[in-house]
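Colleague: missing the sequence, but the structure's below:
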């Protein structure tokens, strides 16, 4: 095949045409995203308007974030007339939503603690970036959203201590927030439930294809990952210590039972950086983890408890438990919830 030789003028024209094609594709993509976002927002507004709260939440709210997305909040408070001693802000994990913490929130309310639980963007009743479920443009958008939720909670409960509670990926979000000087200074203490400091090898795609997926994620971040093991029912049940909880969650329309987007692979880089800087955590900690957890590994919680630069820290190991310790067997759930409640109440 003979080489193609272009004059300078032809090369310039070809370059301009190529640039125009890229620009046209970008414009079409942006318009498609805008249409998808408009449809998504209409659907989410409809879902929120039909949402019937049966969790005993005192109130709900939609909080705009920096991107203009609506974050859905649930707000539990002590009985009318009872003083609020502190406020706990809960951050759920991958695929979940804030409503699943209703039982814990009611127990905290009995001890004078208010609770705010938001649905992360792209989950539950919150809007999603680009009109998608289970997707965030960059992981630290979750942390920025948490800053807004903290401000919202502090406005409604001024002058009382603020606590953060993060479960699984929510633990990653909380720890990233605690690394920020401004946020850390506002937080009296943090509870980490099986935090995702490093991913368990069992929930990752095969190592041989990881470099390919990472490269693909930079080009097509909104594509679903090819592996559905995270949401496969067999693996899903293994995250709960009680099949009743697992069945209820799997049938919950507010759970995001879709394959994660390729862009979520950025979380692996976030976790690697977090693991290397655990000594930046200087906030009092309670870390709860089960040796039997098949989603996140106890060894990483042990590393956090050892390396965090704070004297007030505790690692609660829960033998026989699974990943979702607030949704385990009745005995384990009761014991863990009581321990968490006592830890928080004693620091108000």
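Modeller: Arrived safely, thanks for sending. Every value quoted in this text rests on a predicted model; they were computed, and no experiment measured them. Residues are numbered from 1 along each chain as shown.

Colleague: can we go C-alpha only for contacts and neighbour counts from here?
Modeller: Fine.

Colleague: What strand or helix carries residue 36?
Modeller: helix 8-50 (DSSP states H and E).

Colleague: what helices or strands is the helix or strand encompassing residue 149 leaning on?
Modeller: Per DSSP H and E: residue 149 is located in helix 140-156. Here helix 140-156 touches strand 86-91, helix 169-178, going by 3 or more C-alpha pairs under 8 Å, 6 or more residues apart in numbering; DSSP states H and E.

Colleague: May I see the ones you listed organised as JSON lines, with distance to residue 302 and mean neighbour count added?
Modeller: JSON lines is the format used below for the helices and strands packed on helix 140-156 (distance: least, C-alpha to C-alpha, whole Å; neighbours: other C-alpha atoms under 10 Å):
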{"stretch": "strand 86-91", "distance to residue 302": "21", "mean neighbour count": "26"}
{"stretch": "helix 169-178", "distance to residue 302": "14", "mean neighbour count": "26"}
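
Colleague: One more to weigh against that first structure:
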């Protein structure tokens, strides 16, 4: 199997992303912390092929979505990429997972970009000369695109999964909350007052996977905070406004039944980007979180991802991948 989600435990994530599971897949995990410019402790981790003879053929720097974190199911994606010969780096965004900050609170989207760039600069310095790629899901997709715009010429390519180029109408704040959001985010920025559907229920198609997600102790729960909603909309606006500047090789994967992030906005962004090497795959019947699909869909998605990565790692991956 291309993706280790098929071996997932049936009770809790903590029961399978453990040392025996990593050893079984030939993966070494390193956990660390970074003190950011605002004095907050940001949790970081990396995964690499076990054994000194298995030099990575490239780096993948991953950015997770809103309310989730770099562990749990996200770690399965990292393991799958390591098995393809890549070293993988990820951080928990401020207010998410094991990083400091009020849970689910994004005071300024630019601060998240600052943290990503600081950590990924250090990550790339550990393996100079290797091709480096960005991979982002949902909010992480928007952040990955904005990181690439801040660092032109640095990244070999960017992969976006269900990217937040726009928020689906069903997840937008209702009228008149949408109009009042700028004022409310100044007066009561941390207030959990933006009514939405259940993000987990709307994102993951497989009921068993939804059940597993809900056992995750690091998942942010409850309604989005007012300032966070404002910053998500600002990120969408910046992605759309600056999409004409994007020149990096780009792969976008988006389920056509995504009820969280707007597929039409993704299509508009794709048409605007100036990359000579760009691919958009609209996946019939798939939901927002592509790892929450049935196993055959997950394998199909990640075969596309792995093939795209390896083709752009300029031959460095030859002979490194494990099935």
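Modeller: Sure thing, it's come through. Values in this document were obtained by computation on a predicted structure and should not be read as measured data.

Colleague: For the counterpart of residue 296 of the second structure in the first structure, give me its contacts.
Modeller: In the first structure, the residue paired with residue 296 of the second structure is residue 331, using TM-score structural alignment. The neighbourhood of residue 331 of the first structure, defined by C-alpha atoms under 8 Å, 6 or more residues apart in numbering, contains no residues.

Colleague: picking that back up, pull out the buried positions in the helix holding residue 149 of the first structure.
Modeller: When burial is assessed from 16 or more other C-alpha atoms under 10 Å, helix 140-156 of the first structure yields the following buried residues: 141, 142, 143, 145, 146, 147, 148, 149, 150, 153, 154.

Colleague: on that earlier part again, including distance to residue 98 of the first structure, could the helices and strands packed on helix 140-156 of the first structure go into TSV?
Modeller: Listed next are these as TSV, based on distance: least, C-alpha to C-alpha, whole Å:
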stretch	distance to residue 98 of the first structure
strand 86-91	7
helix 169-178	11
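
Colleague: Nearest to residue 223 of the first structure, out of those?
Modeller: helix 169-178 (20.1 Å; C-alpha to C-alpha).

Colleague: Could I get the buried residue list for the next helix or strand along the chain from the closest one?
Modeller: Proceeding N to C from helix 169-178 of the first structure, the next assigned helix or strand is helix 181-184, under DSSP H and E. Residues of helix 181-184 of the first structure classed as buried by neighbour count (16+ other C-alpha under 10 Å): 183, 184.

Colleague: Give me the neighbour count for residue 291 of the first structure.
Modeller: 17 (other C-alpha atoms under 10 Å).

Colleague: Just give me the match in the second structure for it.
Modeller: In the second structure, the residue matched to residue 291 of the first structure (TM-score structural alignment) is residue 256.

Colleague: swap in residue 282 of the first structure?
Modeller: Aligned partner of residue 282 of the first structure by TM-score structural alignment: residue 247.

Colleague: Contacts only, for its match.
Modeller: Residue 247 of the second structure neighbours (C-alpha under 8 Å, 6+ apart): 273, 274, 275, 276.

Colleague: Leaving aside the residues adjacent along the chain, what's closest to the alignment partner in the second structure of residue 64 of the first structure?
Modeller: Residue correspondence to the second structure (TM-score structural alignment): residue 64 of the first structure is matched to residue 35. Nearest residue to residue 35 of the second structure, sequence neighbours excluded (C-alpha to C-alpha, 6 or more residues apart in numbering): residue 41, at 4.7 Å.

Colleague: who are the neighbours in contact with the one you found?
Modeller: Applying C-alpha under 8 Å, 6+ apart, the residues contacting residue 41 of the second structure are 33, 34, 35, 99, 100.

Colleague: quick one: the last one is in a helix?
Modeller: No. For residue 100 of the second structure, which was evaluated using DSSP: H, G, I helix; E, B strand; the rest coil, the result is coil, with no helix membership.

Colleague: follow-up on the earlier one: any of the contacts of residue 247 of the second structure buried? List them.
Modeller: 273, 275.
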